[in-house]
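Novice: quick one, structure for this:
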Amino acid sequence: MNSLGFDKAPSATRVVVAMSGGVDSSVVAAMLAEQGYDVIGVTLQLYDQGEVAARKGACCAGQDIYDARTVADKVGIPHYVLDYESKFRDAVVEEFADSYARGETPIPCVMCNKTVKFRDLLATARELGADCLATGHYVQRAMGTEGAELLRGRDPGRDQSYFLFSTTRDQLDYLRFPLGHLDKAATRREAERLGLIVKDKPDSQDICFVPDGDYARIVTKLRPDTAQAGEIVDIDGTVLGRHDGIIHYTVGQRRGLGIAAAEPLYVVRLEPNRRRVVVGPKSALGRDLVHLREVNWLTDLKAGDSRRVSVKLRSAQMPTPATVIAGVDGAAVVQLDTPQPGIAPGQAGVFYDGDRLLGGGWIARTELQPELAA
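Specialist: This next block holds a predicted model:
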């Protein structure tokens, strides 16, 4: 077996590497080329080239395409740039705006992995006759009793498994993650050893198409209704103030409410149909039932089955003990051992057994069981 798990020589193994122009994917391409694999670099153009000059901190922009091509030339591999601007806009940017319009807090990185990268680019890799698609994600892939498994990255500070919960079993069979056993410092040392120009390049922003952080500007341009003014009310419906659009709020938010109160207030929920922001004390944030939609399983769990897991409800949150119950039509319910604050619809509930990712889904709504609410 070679280092990618194929029973043939590296030179007989074709690998498409998704090259974003950053240090991680550049190191993947260079490492695999050094090991003798038949490597093809592919970079996705996600923005109009006339608009990317000022997008500092974005990925898949003009400078990134140049950097990816420069790395490919240095390590001696072919490099292609694919125009995915329309695919990215339809699958990621438009959905991002729709999610905010529904009063959710979306995760566009997950949608990009689910659609543009692991659906469209993966299909292109197959068309190119590749044995696998390799990326610079900090996750690990291993073979287990149920086939290929997705594991957390070895470095907890860099682990990106939360953002890959929608990866299907068929996709996981085809994907490879050569950096999963490294931390970022080790990756940069590899970039320096390999003489790559990106060795000191900063990481891109989380939301690549909002490099200035002003996501409200993009959403209101696409969905003007999200900028309509409305009321800020307490949990009993008493009007406490006004807001300039629900786009500016998310569940669990404390700062920026513009309300004077005897105790700190937090956003408890958003009611987009009524253009209302509901606020309350921190004690009103706790929820212990989380309803999920579009759940993707990387383990064998049928409708009605339950399993003890640890679950992450935000990317930066530590996992918390819970029981997940599989439903029908992609639904599931997570019963948390202890109520958690600030669980936002539009984020993801991702299940783990130790380091193994079992699956996950989008948070549709939350509840607090009556006996705990009393």
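Novice: all contacts plus neighbour counts: C-alpha atoms, from now on.
Specialist: Noted.
Novice: state the helix or strand in which Cys109 lies.
Specialist: Element membership for Cys109 (DSSP states H and E) is helix 108-111.
Novice: check Asp236 too.
Specialist: Judged by DSSP H and E, Asp236 forms part of no helix or strand.
Novice: can you give me the strands in the stretch 101-250 of the chain?
Specialist: 132-134, 139-144, 147-152, 175-176, 230-234, 239-243 (DSSP state E, counting those that start in this stretch).
Novice: now do the fifth one against strand 239-243, angle only.
Specialist: This points to strand 230-234. Note on geometry: by axes from the mean of the first three to the mean of the last three C-alpha atoms, to 10 degrees, strand 230-234 and strand 239-243 are set 140 degrees apart in direction.
Novice: contact partners of strand 230-234?
Specialist: Here strand 230-234 makes contact (C-alpha atoms under 8 Å, 6 or more residues apart in numbering) with 239-245, 274-280.
Novice: buried stuff in it?
Specialist: Residues Gly230, Glu231, Ile232, Val233, Asp234 are the ones in strand 230-234 that count as buried (16 or more other C-alpha atoms under 10 Å).
Novice: check the last one too.
Specialist: For strand 239-243, the buried set under the neighbour-count rule, 16+ other C-alpha under 10 Å, comprises Arg242, His243.
Novice: which residues does that strand contact?
Specialist: Ala229, Gly230, Glu231, Ile232, Val233, Asp234, Gly258, Ile259, Val277.
Novice: how about those residues, which pair is most distant?
Specialist: Largest separation among the contacts of strand 239-243 by C-alpha to C-alpha: Ala229 and Asp234, giving 16.7 Å.
Novice: for the contacts of strand 230-234, give me CSV that also has distance to Ser166.
Specialist: What follows is the contacts of strand 230-234, written out as CSV (distance: C-alpha to C-alpha, whole Å):
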residue, distance to Ser166
Val239, 40
Leu240, 40
Gly241, 39
Arg242, 38
His243, 34
Asp244, 34
Gly245, 30
Arg274, 32
Arg275, 31
Arg276, 31
Val277, 30
Val278, 31
Val279, 32
Gly280, 33
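Novice: could you point out which of those residues is nearest to Gly62?
Specialist: In terms of C-alpha to C-alpha, no member of the contacts of strand 230-234 lies closer to Gly62 than Gly245, at 33.0 Å.
Novice: not counting sequence-adjacent ones, nearest residue to that closest one?
Specialist: Nearest residue to Gly245 in three dimensions, chain neighbours excluded: Ala227, at 4.0 Å (C-alpha to C-alpha, 6 or more residues apart in numbering).
Novice: next, the second sequence, to be compared with the first:
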Amino acid sequence: MKILVGMSGGIDSSVAAWLLKQQGYEVIGATMSIWKEGTPYNGPAGNSCYQPETQEELAEIQEICRKIGIPHVVVDCQDMYEDIVLKNFRAEYLAGRTPNPCVWCNSKIKFGALIDFARKSGIEFDKFATGHYARVDFDKKTGRYRLRRAVDLHKDQTYFLHRLTQEQLSSVIFPLGDMLKKDVRKIDEEQGFHAVGQEESQDFYCGDYTDLLGVVPGKGNIIDRQGTVMGTHTGVWNYTIGQRKGLGIASDRPLYVVELRPGSNEVVVGHEEDTLHTRVVIEDLSWSAVAALDTPRECVARIRSASNPQMAMVSPGEDNTLVISFTGAVKAATPGQSLVVYDGDTVLCGGIISSAR
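Specialist: Predicted structure coming up:
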């Protein structure tokens, strides 16, 4: 069997490729090229997914592939990344929402365009693999593939993968899904792929997000929930729901961003209790282990990648939405972010948060 492995040059994808090679598969390493020349960048080098690509970094990936004993190819995904991920990123921020570009990149680019472009370029393979921490199996009772949380829950990445379709799940392999990160790092060090203590990419983009928005600062008011002007700002896109730092407002109690109003260019602030929500509505649904939910169902849900799943009742809403009623309050459910619904360790569905109260 031939397996194409998405390789970023990091520890996880390197070990994933090595493991598959050790298991006797014919492995090909593939790296996405997503950076367009001329895009401004002010962040540190080597610490984010989206940053200028250098010949040195490409040479490092090629050297890892040489050590593993596999060929390596570069797949140009620059235009698709611009059209899908960055345009969504800009549109959401300017609409006062906080997007998650990694979710869209995985579903549309890494597990979409990369595979399509590789095949169109003449590369033949049967399965696609990455170094993500997740598991996939097939449920004979439902006839659907299931995306399941990784054994290492601290590294679990199903939140970022929840929009993968049944077709995508049917042809994907996650070699690290049953492993602990410490064991993956040990293999990496033993094979000499990276220096001991190698850092990993931490964010989508380490520069100033306004680099990617192409906007001119515009002065607006920071107001409280009663409409009293508390201060000023230079653009709602500089803020996100739940933000406390960087407001520049003196107050007896800590203030948090509780609402963004791009139409009037206003940032609304309140106290911590104003950031708590028990009812969240999601739209732009993506179904995984189930094709739909016709009746209310008790599940667990995550409102961000770093949060623990919380008990909730998930019910069908109007206009193809789902209403998630949490048993206890969750903090700062943010429009534009993804909410993922689980049954135990299995992803049922997910969607984009449209409102919360």
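Novice: mind checking the TM-score on these two?
Specialist: For this chain pair, the superposition-based TM-score is 0.91 by TM-score structural alignment, normalised by the length of structure 2; 348 aligned residues with a C-alpha RMSD of 2.1 Å.
Novice: what about the residue nearest to Gly245 of structure 1, how many neighbours?
Specialist: If you count neighbours by other C-alpha atoms under 10 Å, Ala227 of structure 1 ends up with 20.
Novice: ok, so what distance separates it from Ser310 of structure 1?
Specialist: Separation of Ala227 of structure 1 from Ser310 of structure 1 (C-alpha to C-alpha, to the nearest Å): 37 Å.
Novice: how close does the residue of structure 1 positioned farthest from its centre sit to Asp155 of structure 1?
Specialist: Largest separation from the mean C-alpha position in structure 1: Ala262, at 37.4 Å (C-alpha atoms, centre = their mean). Distance from Ala262 of structure 1 to Asp155 of structure 1, counting by C-alpha to C-alpha: 42 Å.
Novice: do Glu85 of structure 1 as well
Specialist: Here Glu85 of structure 1 is placed at a distance of 32 Å from Asp155 of structure 1 (C-alpha to C-alpha).
Novice: then Asp48 of structure 1?
Specialist: As for Asp48 of structure 1, its distance to Asp155 of structure 1 is 35 Å (criterion: C-alpha to C-alpha).
Novice: ditto for Glu104 of structure 1
Specialist: Distance from Glu104 of structure 1 to Asp155 of structure 1, by C-alpha to C-alpha: 30 Å.
Novice: between these two, point out the one with more neighbours.
Specialist: Taking other C-alpha under 10 Å, Glu104 of structure 1 and Asp155 do not tie; Glu104 has more neighbours (27 against 15).
Novice: what sits against Thr188 of structure 1?
Specialist: Small correction: residue 188 of structure 1 is Arg, not Thr. If you count contacts by C-alpha under 8 Å, 6+ apart, Arg188 of structure 1 has them with Val23, Lys199, Asp200.
Novice: which of these are buried?
Specialist: Val23, Lys199.
Novice: now go through the contacts of Arg188 of structure 1 and say which are in helices.
Specialist: Among the contacts of Arg188 of structure 1, the members falling in helices (DSSP state H) are Val23.
Novice: so which of the contacts of Arg188 of structure 1 persist in structure 2?
Specialist: Counting by both residues aligned by TM-score structural alignment, their matches' C-alpha atoms under 8 Å, the members of the contacts of Arg188 of structure 1 that carry over to structure 2 are Val23.
Novice: would you turn the contacts of Arg188 of structure 1 into TSV with distance to Leu172 of structure 1?
Specialist: Shown next, in TSV, are the contacts of Arg188 of structure 1 (distance: C-alpha to C-alpha, whole Å):
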residue	distance to Leu172 of structure 1
Val23	23
Lys199	28
Asp200	30
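Novice: looking at the contacts of Arg188 of structure 1, spot the one nearest Lys184 of structure 1.
Specialist: Distances from Lys184 of structure 1 to those, taken by C-alpha to C-alpha, are shortest for Val23, at 9.4 Å.
Novice: so how far is Phe128 of structure 2 from the aligned partner of the closest one in structure 2?
Specialist: Here Val23 of structure 1 is matched to Ile11 in structure 2, going by TM-score structural alignment. To Phe128 of structure 2, Ile11 of structure 2 is 18 Å away according to C-alpha to C-alpha.
Novice: how about Glu200 of structure 2?
Specialist: For Glu200 of structure 2 relative to Phe128 of structure 2 (C-alpha to C-alpha), the value is 22 Å.
Novice: between those two, which one's more packed in?
Specialist: Phe128 (24 against 14).
Novice: if I pick the more buried one, what's in contact with it?
Specialist: Going by C-alpha under 8 Å, 6+ apart, the list of residues near Phe128 of structure 2 reads Ile3, Leu4, Val5, Gly6, Ile115, Ser171, Val172, Ile173.
Novice: list the contacts of Val281 of structure 2.
Specialist: With the criterion set at C-alpha under 8 Å, 6+ apart, Val281 of structure 2 makes contact with Gly317, Thr321, Leu322, Val323, Ile324, Ile353, Ser354, Ser355, Ala356.
Novice: can you report how many residues lie near the last one?
Specialist: By other C-alpha under 10 Å, 20 other residues sit near Ala356 of structure 2.
Novice: same question, the third one
Specialist: Counted with other C-alpha under 10 Å, residues neighbouring Leu322 of structure 2 total 24.
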